[in-house]
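1. sharing a model that was predicted from the sequence below.
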Amino acid sequence: MWISKKVKQYSYIHGKADINHTVENCNLILGIDEFLHGKKKNKQLESLSFKKFYQRIYKSPDNNYLDWVDEIKDGYKKYINRQKNLDVLLDKSYSDGSLLNNIGVQKNLQDMAMEECPKHKVYIFGHSLDVTDKDILKLFICNDNVETEIYYYRRNKDDKESLGKIIKNLIKIMGQKELIRRTGGTHKTIKFIPQEI
């Protein structure tokens, strides 16, 4: 498995607490979920300033995560396109036999077949995974080339209260079917890691 050597330390997706901030330049994101549906959410804007997505735009906290998401998606897209090209080349080479006689082409085909999809890791600490952050969390967690480790607190080894809450919130973010797919089987992409004091 190949994991990118570029390590991103962190992103302040909820802003950063700073003693030097004032009411005017504080960029902390403390908001509510969208409660309106359909056309209403784009027309009834009285409570807009309390919604997290609005605050992320208005207060401009650290948004490096958007660059990371682009990098993750671009890498996966390039990998899928390479695999499609490889399949086309292999079909052609086996159907007419011409490409298999060329040692250089054989080496290129072998190299392409050996390339693995670029993998990325996301570590989530101390986050409730509340649906109010669905727009950001889903960008990361719902990628097949992202392995997500979710660290959660428990009082003792039998305590599963926090884990239960996190699972409920993930269902709200991605749905039951997607959560089941990502937490089991050979293509598991989400791990829950308990932390005790």
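-> Arrived safely.
2. use CA for all of it now, contacts and neighbours both
-> Will do.
3. OK, contacts around Asp133?
-> Going by CA atoms under 8 Å, 6 or more residues apart in numbering, Asp133 touches Lys52.
4. quick one: secondary structure of it?
-> The three-state label given to Asp133 by DSSP: H, G, I helix; E, B strand; the rest coil is helix.
5. ok, now how distant is it from His187?
-> 25 Å (CA to CA, to the nearest Å).
6. what does Ile150 give?
-> According to CA to CA, Ile150 and His187 sit 17 Å apart.
7. among those two, which residue is more densely surrounded?
-> For Ile150 against His187, the residue with the higher neighbour count under other CA atoms under 10 Å is Ile150, and the figures read 20 against 12.
8. can you verify that one is assigned to a strand?
-> Yes - residue state for Ile150 (three-state DSSP) corresponds to a strand.
9. please report the distance of it from Gln176.
-> Using CA to CA, Ile150 is found at 17 Å from Gln176.
10. ok, Asn64 - contacts?
-> Shown in contact with Asn64 (CA under 8 Å, 6+ apart): Ser11.
11. just the helices in this structure please.
-> Assigned by DSSP state H, the chain shows helices spanning 40-43, 52-58, 64-96, 103-114, 134-141, 161-174, 176-183.
12. of all those, which lies closest to Leu30?
-> Closest approach to Leu30 among the helices of the chain is made by helix 52-58 (6.6 Å; CA to CA).
13. got another one to weigh against that:
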Amino acid sequence: MLYVLDYREYYFPYNGYGDWKDEDILQFYSIVHDEIKALINLFKKYIAWIEMNHMDNLKEINLFNNMLITNILTFNYTDTYRTVYDLSIYNEIEENGVCWVHGRVFDDGSGDIVMGSGSDYYDRKYENFLDLFKFYQKYKYRTDTSYLDWIKDDQKFDNIYIFGHSLDPTDADILKSFLKSQSNIKIFYRTDSEKYHFEKNLLVILGKEMFMEKLSGKHPNIEFIKFENE
């Protein structure tokens, strides 16, 4: 089998039958690992290119113009919200009001970002790919955890808005800190199928008991809102 990466050729004496030798498997792991790292670096350059060439084409979403936003927890890698919406003192958000929980990509494509697999889950059989797991990347890159200071005071936020996040359980360690709070939580969705997908993810994160309490209990505080940009 011939494998090409960055114009370098790798040959493995494998024709689809029999077992690979240990050294072949380790070499293959190394190649796959390097290719994923190269993909992450390419993705950062792509993000920087988008920011440089297309940010001016973004249009405001009317929904946000009617909100007083004081803090932003972003899983993205760009400063899109403040670039598009910070047009008045009323809606101005200082740097310490933004938490780049997965890192940030700068104009030149630099910056350490979390772009990996899993959250709490890890198994020794994947040790060759340890630095591609989210929890390890957060540790390695010392990513922003200022959101932890925000939630020390359970009454800090009257409302928490979740927009553009799938509520994927791989981010449960971060999301649950907010979802279990007593704030009014509004989750925006576009289609019924998307809402159902969000509900399933929310069930995984919260567990059945808390899911029922917060969505249909005596004092529910999580609400799904259909988004229509008018």
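-> Nice, thanks for sending it over. Keep in mind it's a predicted model, so treat the numbers as computed, not measured.
14. go ahead and confirm Tyr123 of structure 1 touches Tyr152.
-> No - with contact defined as CA atoms under 8 Å, Tyr123 of structure 1 does not reach Tyr152; the gap is 11.0 Å.
15. please name the nearest non-neighbouring residue to the alignment partner in structure 1 of Val105 of structure 2.
-> When structure 1 is aligned by TM-score structural alignment, Val105 of structure 2 is paired with Ala17. Counting by CA to CA, 6 or more residues apart in numbering, Leu28 is the residue found nearest to Ala17 of structure 1 once chain neighbours are left out, at 6.7 Å.
16. doesn't Asp18 make contact with that neighbour?
-> No - counting by CA under 8 Å, Asp18 is not a contact partner of Leu28 of structure 1; they are 9.4 Å apart.
17. residue contacts, the residue nearest to Ala17 of structure 1?
-> With contact taken as CA under 8 Å, 6+ apart, Leu28 of structure 1 is in contact with 14-17, 59, 61.
18. in CSV, list the helices of structure 1 along with distance to Glu196 of structure 1.
-> Formatted as CSV, the helices of structure 1 follow (distance: least, CA to CA, whole Å):
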stretch, distance to Glu196 of structure 1
helix 40-43, 41
helix 52-58, 30
helix 64-96, 28
helix 103-114, 41
helix 134-141, 24
helix 161-174, 12
helix 176-183, 22
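19. out of those, which gets nearest to Ile197 of structure 1?
-> For these, the distance to Ile197 of structure 1 is smallest for helix 161-174, at 14.2 Å, taking CA to CA.
20. show me where structure 2 has strands.
-> For structure 2, the strands defined by DSSP state E cover 2-5, 8-11, 72-74, 98-100, 159-162, 184-189, 222-226.
21. so which of the ones you listed gets nearest Ala48 of structure 2?
-> Distance to Ala48 of structure 2, taken as CA to CA, is lowest for strand 98-100 among these, at 15.8 Å.
22. and the closest one, what does it pack against?
-> Other helices and strands packing on strand 98-100 of structure 2, by 3 or more CA pairs under 8 Å, 6 or more residues apart in numbering; DSSP states H and E, are strand 72-74.
23. excluding covalently adjacent residues, which one is nearest to the alignment partner in structure 2 of Asp62 of structure 1?
-> Aligning on TM-score structural alignment places Asp62 of structure 1 opposite Asp144 in structure 2. Computed as CA to CA, 6+ apart, the closest residue to Asp144 of structure 2 that is not its neighbour in sequence is Val101, at 4.9 Å.
24. surely the one you found meets Leu148?
-> No - counting by CA under 8 Å, Val101 of structure 2 does not reach Leu148; the two are 10.5 Å apart.
25. looking at those two, which one has more neighbours?
-> Applying other CA under 10 Å to Val101 of structure 2 and Leu148 shows that Val101 carries more neighbours, namely 21 against 13.
26. relative to Phe135 of structure 2, how far out is that one?
-> Distance of Val101 of structure 2 to Phe135 of structure 2, computed by CA to CA: 12 Å.
27. go on, Gly217 of structure 2?
-> Computed as CA to CA, the Gly217 of structure 2 to Phe135 of structure 2 distance reads 33 Å.
28. what range does stretch 40-55 of structure 2 cover in structure 1?
-> Under the criterion TM-score structural alignment, stretch 40-55 of structure 2 matches nothing in structure 1.
29. give the buried residues for that stretch.
-> 40-41, 44-45, 47-48, 51 (16 or more other CA atoms under 10 Å).
30. cheers, nothing more for now.
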